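*Asks:* Give me the fold of what follows.
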Amino acid sequence: MFDAVASMAALCGQCRLWRRAAAAAQLHSGVRCLSAKFDYDLLVIGGGSGGLACSKEAALSGKKVAVLDFVEPSPKGTSWGLGGTCVNVGCIPKKLMHHAALLGGAMKDAQKFGWLVPGQFTHDWSTMSEAVQNYIRSLNWGHRVQLNDKNVKFLNHKGTFKDEHSVRAVSKSGKETVLTAENIVIATGGRPKYPSDVPGAAEYGLSSDDLFWLKETPGKTLVVGASYVALECAGFLTGIGLDVSVMVRSIPLRGFDQQMAHLVTDYMESNGTKFLWKCVPTKVERMPKGQLETTWRHLESGQEGKAHFDTVLWAVGRAPETKALNLEKIGVEVNDKTGKVIVAANDATSVPHIYAIGDVAEGRPELTPSAIKAGKLLARRLFNSSTELMNYDNVPTTVFTPLEYGCIGLSEEEAVRRHGEENIEVFHAFYKPLEFTVSERDSSQCYIKVVCFRNSEQKILGLHFNGPNAGEVTQGFSLGIQCGATYSHLMSTVGIHPTCAEEITKLHITKRSGLDATVTGC
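*Replies:* Have a look, this model is predicted:
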């Protein structure tokens, strides 16, 4: 037996570990040995959710895998550990701070439910931020442990393409290493944009990259932008008691259903967030006492406005991290307008053996779960003979504003654009969550609509939900819609009483009818 193992080890001279060669001989696992040409079977550039998922899935197939991840500090010098945007400066800290704001609202409600809340209660930013940041650091460490456990080589290096199979990796100290791989995945994600035409924007302003790592409260804050990042941040900052204004150039939540988006901002306004509509910033200056004087212009009237803030938060979009990769040298095609990597349905770029997944890829939703799934499926196609492609239809998402907004499928506008208004039926309802009754909360913006084909089958094209726990509600319904649910399926579903989600199963009034869509009882 020893001779057989030794012979196999000799044949696999490029394998660096004797143990791998021995295992291949004994178990006939079919895991091939590396060619002499490459250091790795797979090299992933980017340690975010998609890149980590892809690398770990490849390692499960017995492949030799490495991950490069290096965080360039923000203009303000903020940096963080392994895990990408979601873990460090996105989904995780955002949801935790959103929850902190919801707890403040719950304390107000509690008094109506008989809880004796003594005196005034106030929020302490430093306590919250320390707890959130400590949790994030634990996730950073957890990701490193997982990579190590799966024999994935992690390098805290910045990667730049040298050729189609080689990447120059540079450490923080400047030490350079060249790594070669048969397959390379670009998963570098994106970073917040700063307006280049606003003096003082980058010098004095912050982005979401900085907000979640602040040690002290941002104080009176101006949020510039109306993306989900902008509204989510403005929402939880207002919720913990800060004075917050949002400057909106055009429309809120571009790409989302606009009726739902305006209900979200209506709710925010009714709960204390101020909005500067149809305005653009023109200048940011630091005053002698430290505040930031921000000047803006109203797009319709042309009038100028000016106010002082402690913090100006830019949330005007994100740019893909592609410029430093040297993609033009190796011929990877990039969209000149967006800067994103152009990919095929199988995530392949214009260069064989190079792929791109997640936020950096053109036409992909900028959502963590879709990047994770895409990464896993790519690894299975590369190393497990799978042919399954990522399905980007009906991917659910939720905007974690004070009144959450969850959606699946097409907006009403998009359904009409694709199929014509005469072929679309919209069932809708305004409802009041039971939790809002005793506490006497305003439920004017709690609203549901289901967008369907108008034909006899009435297949559901989109579902939109504004209300508490929208993510939890939408997740369940997304399975049905992914399976081709129709309006009749919805009507044959028994709701759970008393819940907000059950109101979806009771929708019976169409927009076309013009009838009052306010829910009045069971």
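
*Asks:* From now on I want contacts and neighbour counts done on CA atoms only, so please keep to that.
*Replies:* OK.

*Asks:* hey, which strand is longest across this protein?
*Replies:* If you go by DSSP state E, the chain has its longest strand at strand 176-186.

*Asks:* how about it: buried residues?
*Replies:* The neighbour-count check on strand 176-186 (16 or more other CA atoms under 10 Å) flags 179, 180, 181, 182, 183, 184, 185, 186 as buried.

*Asks:* ok, the spatially closest residue to residue 200 that is not a sequence neighbour to residue 394 distance?
*Replies:* The shortest distance from residue 200 to any non-neighbouring residue, by CA to CA, 6 or more residues apart in numbering, is to residue 284 (4.8 Å). Look at residue 284 and residue 394: by CA to CA, to the nearest Å, they are 41 Å apart.

*Asks:* one more, for comparison:
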Amino acid sequence: MQYDVIVIGSGPGGYVAAIRCAQLGLKTAIVEKYNTLGGTCLNVGCIPSKALLDSSEHYHNAAHAFKTHGINLENLTIDFGQMIKRKQQVVDANTSGISYLMKKNKIDTHFGVGSFKDKNTIVVKKSDGTTTEITAKNVIIATGSKPSALPFLPIDKKRVITSTEALSLSEVPKHLVLIGGGVIGLELGSVYARLGAKVSVIEFMDGIIPTMDKGLGRELQKVLTKLGMEFYLGHKVTGATVKGKEVTVSCDTPKGEKLELKGDYCLVAVGRIAYTDGLGLENIGITVEERGRKITVDEHLETKVKGVYAIGDVIKGAMLAHKAEDEGTLVAEIIAGQKPHIDYNLIPGVVYTWPEVAAVGQTEEQLKAAGVKYKTGSFPFKASGRARASGDLDGFVKVLADATTDEILGVHMIGPRAADMIAEAVVAMEYRASAEDISRMSHAHPTYTEAMREACLAATENRAIHI
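*Replies:* This next block holds a predicted model:
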């Protein structure tokens, strides 16, 4: 069967690319190895983790915050099976929604493992062993990523687990030993900490969420410590052993001493690696970078093979669903002859703990390294009327602006609904707004977003009103 475009992978990058291609009048097919669409994000990533994060936050508030609101509960219990069932219902609703969108946009769906026979021919091997060949002028690789592992630490998927298994446990752990203080680990760690598990975080670096602003990491650690999570920073994991229902994780402390942590589960969350297995890239002369197995592309996200593109987690850059979506749209429009553009500096990053963490643009560390003169304005949520009303007093908004022009260069926030509030910063920076521009915009009162305005006021001649 002949198409204009074949997309391999149906995650956020792949299905968005397919839909945009179809909107532009291109005959499009999508190939997916699993029996549901949506990729990691919808099946074992973004969506199920957010469902559990919300459920665990409801329980935590019922157990610890409702009384201050005058709501008294007795004999509060967790039906963990129902929590997992609801999570799956959320996943199923989302994946079926993607199937509907494929039909609506007249995109052919081929289930099976897709691999290159040549640059225009994809062989789809189905679960029953049969194969189908489809051809296209253009192919978009959108196969995503999978959890990374430590070479000396075998994952049995029962007691030593990845994020995938952590989303479908049959019980709340008594003691979860978490290897990795990044986004994925902290989100899932906070789920189980809220549900009553003891959670110990082992991180090789000297701070958590190390790719984000240092101040955000310090504030998040403070909040999660109040939740009961323990942190072992600067520790190097050396191994793990399983005996029955107990996992013993060994590590070296910053002083070179030996430390052992024992728990009933060990979650390995040390990043993700591009998923390029079985694509047959060697058949068309494409090699992957050794570190991370990434596919090299040019500024148009085209590989060295003309007509073959790659997007999302399989190429360089942050492994974010919304980055993949933007890239899917970009490639579709390039194939259609348009001239789209992505500003990678303005792709926000979010950690969906509570409070949430979000950032866009440059960090102070990056600005200092580049020799850029900047000014900063910060506003704490404890000074926000809306945050005080809801009881969400942890965190702050920090705005970095050019010392001369006042243009906003970076926004970093930790607080209630930061994941939604960061959009204002993205819009502001997309249109190269100054801190004063935002400070002069009316913000509804009382809202969390007033903190953004106050931080901009603080960056503008220290004019914040409420601190």
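
*Asks:* Superposing both, give me the TM-score.
*Replies:* Once superposed, the chains reach a TM-score of 0.92 (TM-score structural alignment, normalised by the length of structure 2), with 463 aligned residues with a CA RMSD of 2.4 Å.

*Asks:* Now do the contacts for the residue most central in space within structure 1.
*Replies:* In structure 1, the residue lying closest to the centroid (CA atoms, centre = their mean) is residue 367, at 4.0 Å. Applying CA atoms under 8 Å, 6 or more residues apart in numbering to residue 367 of structure 1 gives the contacts 358, 359, 397.

*Asks:* Show me what it aligns to in structure 2.
*Replies:* Correspondence of residue 367 of structure 1 to structure 2, assessed by TM-score structural alignment: residue 320.

*Asks:* For whichever residue in structure 1 pairs up with residue 402 of structure 2, list the residues it contacts.
*Replies:* In the superposition onto structure 1, residue 402 of structure 2 corresponds to residue 453 when matched by TM-score structural alignment. Shown in contact with residue 453 of structure 1 (CA under 8 Å, 6+ apart): 423, 424, 425, 459, 460, 461.

*Asks:* Among those residues, which one lies nearest to residue 143 of structure 1?
*Replies:* Checking the contacts of residue 453 of structure 1 against residue 143 of structure 1 with CA to CA, the nearest one is residue 461 at 37.2 Å.

*Asks:* Now name the helix or strand holding the closest one.
*Replies:* Per DSSP states H and E: residue 461 of structure 1 is located in strand 460-466.

*Asks:* And the contacts of that strand?
*Replies:* So strand 460-466 of structure 1 is contacted by 260, 263-264, 394, 403-412, 415, 445-453, 474, 481, 484-487 (CA under 8 Å, 6+ apart).

*Asks:* one step back: quick check, the residue nearest to residue 200 of structure 1 in a strand?
*Replies:* Yes. Counting by DSSP: H, G, I helix; E, B strand; the rest coil, residue 284 of structure 1 falls inside a strand.

*Asks:* how far away is the equivalent of residue 180 of structure 2 over in structure 1 from residue 306 of structure 1?
*Replies:* Matched by TM-score structural alignment, residue 180 of structure 2 corresponds to residue 225 in structure 1. Using CA to CA, one gets 17 Å for the distance from residue 225 of structure 1 to residue 306 of structure 1.

*Asks:* For the two, indicate the residue with more neighbours.
*Replies:* Each of residue 225 of structure 1 and residue 306 has its neighbours counted (other CA atoms under 10 Å); residue 225 has more, 24 against 13.

*Asks:* in terms of contact, does that one touch residue 251 like I think?
*Replies:* No. Using CA atoms under 8 Å as the test, residue 225 of structure 1 is too far from residue 251 to be in contact (9.3 Å).

*Asks:* how about the nearest residue to the equivalent of residue 152 of structure 2 over in structure 1, chain neighbours excluded?
*Replies:* When structure 1 is aligned by TM-score structural alignment, residue 152 of structure 2 is paired with residue 197. Distance criterion CA to CA, 6+ apart; nearest residue to residue 197 of structure 1, sequence neighbours excluded, is residue 282 at 7.7 Å.

*Asks:* next one: residue 448 of structure 1
*Replies:* Take residue 448 of structure 1 and drop its neighbours on the chain: the residue closest to it by CA to CA, 6+ apart is residue 465, 4.7 Å away.

*Asks:* what do we get in structure 2 for the one you found?
*Replies:* That one, residue 465 of structure 1, aligns with residue 413 by TM-score structural alignment.

*Asks:* so residue 268 of structure 1 is in which element?
*Replies:* helix 258-270.

*Asks:* could you pull out the helices for structure 2?
*Replies:* Secondary structure of structure 2 (DSSP state H): helices at 12-23, 39-44, 46-64, 80-104, 163-166, 183-194, 214-226, 321-335, 364-370, 385-390, 418-430, 435-439, 450-459.

*Asks:* Find me the equivalent region of the fifth one in structure 1.
*Replies:* Under TM-score structural alignment, the alignment places helix 163-166 of structure 2 onto residues 208-211 of structure 1.

*Asks:* what's the average distance of the matching stretch to structure 2?
*Replies:* By mean CA distance after the TM-score superposition for structure 1, the fitted stretch 208-211 of structure 1 averages 1.4 Å away from its aligned residues in structure 2.

*Asks:* My guess is residue 366 of structure 1 contacts residue 359. True?
*Replies:* Yes. Here residue 366 of structure 1 reaches residue 359: they are 4.9 Å apart, a contact under CA under 8 Å.

*Asks:* higher neighbour count, those two?
*Replies:* Between residue 366 of structure 1 and residue 359, counting by other CA under 10 Å, residue 359 is the more crowded of the two (27 against 16).
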